[in-house]
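*Asks:* Build me a model:
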Amino acid sequence: MTESHPLFNDIPGEWPWLLGYNEVEMHPEGKLLATVAGTGHPLLAVREYQQGRSLVWTSDMSAHWLPEEFAKWPGYRQLWINCLDWLTERR
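*Replies:* Alright, predicted model coming up:
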């Protein structure tokens, strides 16, 4: 993680490893929040534009690139709650 952000609220400790991700380029006005370890490639980024918000997660949310360890990690559920809350401006 590169900085504090509401997406990381109540997320415990180290993140488990992922098995893969899509290589993407950052939008010049996007905010990079997390990178893929050892690569610097974006893993999680957000952008606010006019009255909207967008978020990109470059890996899977389920079994292809997301190992069972990640899905069972206590921060997994909270991460997606935080993402949806931020996107819908509930927080």
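*Asks:* Could you use CA atoms for every contact and neighbour count after this?
*Replies:* Fine.
*Asks:* Scan the chain for its longest strand.
*Replies:* The strand that spans the most residues within the chain, counting by DSSP state E, is strand 42-49.
*Asks:* buried ones in that strand?
*Replies:* For strand 42-49, the buried set under the neighbour-count rule, 16 or more other CA atoms under 10 Å, comprises 42, 43, 44, 45, 46, 47.
*Asks:* Run a quick neighbour tally on residue 72.
*Replies:* The tally of other residues near residue 72 (other CA atoms under 10 Å) stands at 11.
*Asks:* What's the separation between it and residue 83?
*Replies:* To residue 83, residue 72 is 18 Å away according to CA to CA, to the nearest Å.
*Asks:* one more to put side by side:
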Amino acid sequence: AGALKKFGLEDHSVDLTQKEHVDQYCAVYQATDKYLVGGQQMADCFEKAFGARYEQLLSFGSPRLTTYRHIDRHAHQQKLKKQLGIQNKVAVYLPTYR
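*Replies:* Purely as a prediction, here's the structure:
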């Protein structure tokens, strides 16, 4: 249960013996006002990985995806491309935080 990979201070690439680096990570994490979490398991992960406090965690649950499963994706794509004047294929780049 919880996250699929380690992140924050639990990430294997973080050398916990380097106090200066750990302090830098912690300063960034503590500057964060709120963390949006899907539930208690995710909250537990954020507490361990970022040293997040209970009052920083906002639990919103998981978004409902039913709407997206029942959409005519091809028709929606064509409508959007027409609105934006796109005639060719579209490449989408969505980087993730590592």
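*Asks:* TM-score of the superposition?
*Replies:* Here the TM-score for the pair of chains, by TM-score structural alignment, normalised by the length of structure 1, is 0.22; 40 aligned residues with a CA RMSD of 4.4 Å.
*Asks:* list the helices and strands the longest strand of structure 1 packs on?
*Replies:* If contacts are counted by 3 or more CA pairs under 8 Å, 6 or more residues apart in numbering; DSSP states H and E, strand 42-49 of structure 1 sits against strand 31-35, strand 52-57.
*Asks:* same for the first one, what does it pack against?
*Replies:* Helices and strands touching strand 31-35 of structure 1, as assessed by 3+ CA pairs under 8 Å, 6+ apart, comprise strand 42-49.
*Asks:* Try it again at 10 Å.
*Replies:* On a contact count with 3 or more CA pairs under 10 Å, 6 or more residues apart in numbering; DSSP states H and E, strand 31-35 of structure 1 meets strand 42-49, strand 52-57.
*Asks:* related to what we said a few turns ago, any idea which of the helices and strands packed on strand 42-49 of structure 1 is most buried?
*Replies:* When those are scored by mean count of other CA atoms under 10 Å, the highest mean neighbour count falls to strand 31-35 (a mean of 17).
*Asks:* now the angle from that one to strand 52-57?
*Replies:* Orientation check (axes from the mean of the first three to the mean of the last three CA atoms, to 10 degrees): strand 31-35 of structure 1 against strand 52-57 gives 20 degrees.
*Asks:* got the angle between strand 31-35 of structure 1 and strand 42-49?
*Replies:* Using the same axes, to 10 degrees: strand 31-35 of structure 1 against strand 42-49 is 160 degrees.
*Asks:* tell me which residues of the top helix by length along structure 1 are tucked away?
*Replies:* Of all the segments of type helix in structure 1, defined by DSSP state H, the longest one is helix 74-87. For helix 74-87 of structure 1, burial by neighbour count (16+ other CA under 10 Å) applies to 75, 76, 78, 79, 82, 83, 86, 87.
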